[in-house]
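S.K.: no FASTA, just this:
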């Protein structure tokens, strides 16, 4: 057991009733801050490395908060302080850095005979006296971390094995990555670890995302990777990431700056030559915790390959009880001298092998059931699953549709269920395989977002809060700016939620047109340039086509195609509003091709609803004037081509889309491998340009677009 720092009052049973900072001298504040840092580092070690905390989480939070308070009040130097974990300043992009030691991959197989073949090759090359270190193969994100003179210096992702992304500030926010090592570490220490998101934390984080109307992460690995690559470290700090360390890549007793460390040009060294006690991988497992670096407790030293195979089978049997995702085990030749003799290929280590698990199939556990509130107010229960492979796709959520379906299945939290994919696409729970819950899950009587009463309409349940419910308003704004709406670049899920939370949008989507750039620029993550760009994007939607406008309103069951058909059938917004008041409204709407009784009822009810009519009225007052569909002479000059438009053009984006569609082309809102051209006007969106680069899609400026049309006998800009 590691000894606690002597005479530190914040180690055991600390008093968290602190004297107000205003009553402290600067010297007293500095002394208290030093003791708090020392204690917090000790508590981190007890929690992550020894798994034996001596204080409660809440007490730890009190100590951490007090340290932050002191550093802020007295402007204390925070270099190396645990509080650096709260995140630094956002960056424009992650910089690429050359790794100190190449991070190679592992040769792997799920066949025991292949693993035996690996063992035969190893013994043939280095002799019969071989031991293996067996450890879990974590399903996370590999990371290289550098410590100089015991202090955290740099972190980089694996990247292509030679060059990775500099994620120093993001990794700094992870509590299990110490800012300062313990004991007597080498002067230079380069270690490899695995960033991951623990299973319980993953499910809790996904539950929060679903309740906020966001898509959950597919699996813990995606969650960890996405969190680590955030441009804003404060976002990473909010994600429940963890790290296991398992390899010393390079070590030296001689201090050296970052640019002068690493293996010789011949790359022959395994990285720990000359450092006492690091002559084997097993020794590393003993040394890493002494320096305060967390290692996984499930590892074993074996002399025989059959014992290594048994280790994998035993760990696979425990897999579902672990709080982290693994997809196999790793076997490493223990002796570093033997590792040097075996060497590497251009891609993988010849002294290590991964014995993979088979993919999880179809049956899994329901970790939680959360209720999502849609933009129409409908409550949808969503099952959060332990990730499972279904038809080659990892599934971590499944809709339970409604209360009647839940009751029919008898499904509750903790049950093991069979998951299938409807039409090989949409995941759903088909049956309960093992019942571990009491009764079945029941939807709440009040909205989980706003607390309004929930009313039942047949098998469905709806929040009665309307747009006063933040969930409905956020989703309405997000949909309005989406590809299925008016395609407002920069108005995605996060931005929509931020605008509502900040009170810039209070009542309806019409508030979008009243946002000013100055107020927007004050929000976290925004600046003058990005704020002005979004305002310009919003302004550019004031003359949408009627079809795009109807789709943006979010009429239930009416997507872009049906909205366009509706616009073509009735010709104007006023006609639709007038029609809603007619007794035969639904019959008239059913006359539009593809509109059955259910959809016709939704459309008529939408335009009868006074709340919706007020939103439309406010949009018109804000200057939105939907343009009726123009009569077109459908041609085929652009038949088979697909265009995407971004930025400001000589005509509205809707007019540009209508023009190419009138001559046989398709116009879509996002770039994909099926896109033929991205047309970029003034101030184009960065996302679409990046997508075009990734997909190899040609980018045309407006002049080149006009020339392309002219070559096909099409006038641009079109004559008015």
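M.R.: That came through fine. A quick note: this is a predicted structure, and the numbers were derived from the prediction, not measured.

S.K.: contacts, neighbours, all on C-alpha from now
M.R.: Noted.

S.K.: how about residue 545, what does it touch?
M.R.: 626-629, 654-655 (C-alpha atoms under 8 Å, 6 or more residues apart in numbering).

S.K.: against that first model, consider the following:
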């Protein structure tokens, strides 16, 4: 079952409710169903967080689901050995060797409520008497095991499922704060636990570089860290600004009597510790420590989401023991999530495939509608001036549906005036021109950002669907000087491809075969692939149906742009945009170069039947018997409309494999019938449409 299918049945996967009915109001059957849904959802959230590094809910929402599951299992005696409450989350990914940990790397029991912290203290003192606590920041990074034998780094392993993880030693060796050899009078054998993270300032700088290169930025420092440490190429890891804090001994040939003593020895060995660690005598001081760190949180150059309170004495730790999931001698007192108001750390300028410059605010990560975000659109220079937004200002951020968040207003001014877009393109240095509220790079395809995005779009699902030409491979081809235009794709050869890092004979042959297949594309796909502003697959199909050949489309666009307005979905603005595209000498030359290699097929301009007259279809997911584009053309040929989004005017949503969750939700909200592929084909047959 896909995640989208599960969304319909399981309310705890996306935007989960956290206001639960009292346990006493549930029947046993209701409790059993909720427990199963929670277990299923938590496992999926664990997989996304620990394996995919792509969480779909905020940490506090996850904590609420986990707490509810634990509450129900206890109240209805529904404990099970496979429950997430009985095991540590996460699984190693397949690309790395799996290694068993020297000692279990367990979770830390946690809460954001002071009463739970006091309850932890009462239990500890009841079982082992008076203790001192070591208080540490709870880092929001990637926890790892570092094993040293005779002072040399033997291996570095991700936490994984707590019992075994991924051997990422080659990557860890590239991190500056990971010593290859220990210093001083170190134990012969030492295994320490550390947190790999990306400093906030470096994270913002790295994200700015990614945006300006046309790459997707990371959502937050933890995602950036997790994505980096699992790179297969250590040289990529070396280029990214990772750091490590070491905070615990998992095992050693010579153990200290207390945690404080261990931490004091770490710097002697060359192991970096955090300077905010404090030893306190009672829980009141630990709570004060947490509240002070909460106030100082935004001033730190690393992300923390709470503090960890640990029993200092090792003998007392052993006596307290552990559960299957967590050590009983430690507790995390979590911070409340940041909500909506945050600071603009920097502004990056993104260059689109049409040359449009889009300013993007890089934010200190903030929780907005249950999602942690670290960037927000500033739209255009006029809006920046109107809102008087500048770097360093405190702003309120909002989200509209699933789109990128935007800056709603300035809450507190730090710098005078507003941010000004540069006069030259940040990628190619060409002059920037203004067209009303919009700014454009004048470099055209001489601008690497526009070139890369044009090629990516040409090969995308909305273009010619050329497998093997994604963001990373296109960047390689452009940076290597093998491709300086779309037409250059068809000049590639096997030898040049296999000389690139990461390319083998098979991947080179597969791409060349894909390119060969694309030489005679359907006309609608080719029109869409050119990346004409405002022209997507739907309008491209209408143009193809109206004119039949690419040359007829081009001639009408250049010489009779008013004819374009006879096409469905093409108004005066869109017609003028198409005219400007084809009237450009640079675009004309680029298109001619592509046509030297590609022969778009003629389209059927004949009028089809009217069996589906008056109906509107939306398609999502992949179909087995035909492509989604073919299905859209089929229904349109028989009188129906095919649109890209669900509304109250939609008659049917056809959902194939891996459908989009948003379209499914919109269909349910508008009472639109959802058809699988078999039901869709049955509908066509019932309407007298021959599918053979």
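M.R.: Arrived safely, thanks for sending. Since this is a predicted model, take the numbers as computed values, not measurements.

S.K.: hmm, back to that, list just the nearest of the contacts of residue 545 of the first structure to residue 612 of the first structure.
M.R.: Nearest to residue 612 of the first structure among the contacts of residue 545 of the first structure, counting by C-alpha to C-alpha, is residue 626 at 16.0 Å.

S.K.: so the residue of the first structure most remote from its centre versus residue 359 of the first structure, what's the distance?
M.R.: Relative to the centre of the first structure, and counting by C-alpha atoms, centre = their mean, the farthest-placed residue is residue 583 at 48.5 Å. Using C-alpha to C-alpha, to the nearest Å, residue 583 of the first structure is found at 57 Å from residue 359 of the first structure.

S.K.: ok, residue 433 of the first structure next?
M.R.: Residue 433 of the first structure is 19 Å from residue 359 of the first structure, by C-alpha to C-alpha.

S.K.: same question for residue 281 of the first structure.
M.R.: 28 Å.

S.K.: who has more neighbours out of those two?
M.R.: Applying other C-alpha atoms under 10 Å to residue 281 of the first structure and residue 359 shows that residue 281 carries more neighbours, namely 21 against 14.

S.K.: that older thread, the residue farthest from the centre of the first structure - that's part of a strand, no?
M.R.: No - counting by DSSP: H, G, I helix; E, B strand; the rest coil, residue 583 of the first structure falls outside a strand, being coil.

S.K.: how many neighbours does the nearest residue to residue 504 of the second structure once chain neighbours are set aside have?
M.R.: Among residues not flanking residue 504 of the second structure along the chain, residue 498 sits closest, at 5.3 Å (C-alpha to C-alpha, 6 or more residues apart in numbering). Number of residues near residue 498 of the second structure (other C-alpha under 10 Å) recorded here: 16.

S.K.: equivalent analysis for residue 318 of the second structure, please.
M.R.: Per other C-alpha under 10 Å, the neighbour tally for residue 318 of the second structure reads 12.

S.K.: now swap in the one 10 residues further on and tell me
M.R.: Counted with other C-alpha under 10 Å, residues neighbouring residue 328 of the second structure total 20.

S.K.: with residue 34 of the second structure instead?
M.R.: 19.

S.K.: which residues in the first structure does stretch 420-440 of the second structure align to?
M.R.: Using TM-score structural alignment, stretch 420-440 of the second structure lines up with residues 442-462 of the first structure.

S.K.: buried stuff in that stretch?
M.R.: Of the residues in stretch 442-462 of the first structure, 443, 446-450, 452, 454-455, 461-462 count as buried by neighbour count, 16 or more other C-alpha atoms under 10 Å.

S.K.: residue in the second structure matching residue 93 of the first structure?
M.R.: Alignment note (TM-score structural alignment): residue 93 of the first structure maps to residue 95 of the second structure.

S.K.: my read: residue 478 of the second structure touches residue 452, true?
M.R.: Yes - here residue 478 of the second structure reaches residue 452: they are 7.1 Å apart, a contact under C-alpha atoms under 8 Å.

S.K.: now do residue 706 of the first structure against residue 649 of the first structure, distance only.
M.R.: Distance from residue 706 of the first structure to residue 649 of the first structure, by C-alpha to C-alpha: 11 Å.

S.K.: and the gap between whatever residue of the second structure lines up with residue 576 of the first structure and residue 529 of the second structure?
M.R.: Mapped onto the second structure by TM-score structural alignment, residue 576 of the first structure lines up with residue 553. As judged by C-alpha to C-alpha, residue 553 of the second structure and residue 529 of the second structure stand 14 Å apart.

S.K.: ok so, going back, neighbour count winner among residue 706 and residue 649 of the first structure?
M.R.: Neighbours per residue (other C-alpha under 10 Å) separate residue 706 of the first structure from residue 649, with residue 649 holding more: 20 against 15.

S.K.: one step back: residue 478 and residue 452 of the second structure: who's more crowded?
M.R.: More crowded of residue 478 of the second structure and residue 452, by other C-alpha under 10 Å: residue 452, with 30 against 17.

S.K.: what about that one, which SS state?
M.R.: Per three-state DSSP, residue 452 of the second structure ends up helix.

S.K.: can you give me the buried ones in stretch 674-688 of the second structure?
M.R.: With burial defined by 16+ other C-alpha under 10 Å, the residues of stretch 674-688 of the second structure counted as buried are 674-675, 677, 680-681, 684.

S.K.: cool, stretch 172-182 of the second structure as well?
M.R.: Neighbour count says stretch 172-182 of the second structure has 172-175, 177-182 buried, by 16+ other C-alpha under 10 Å.
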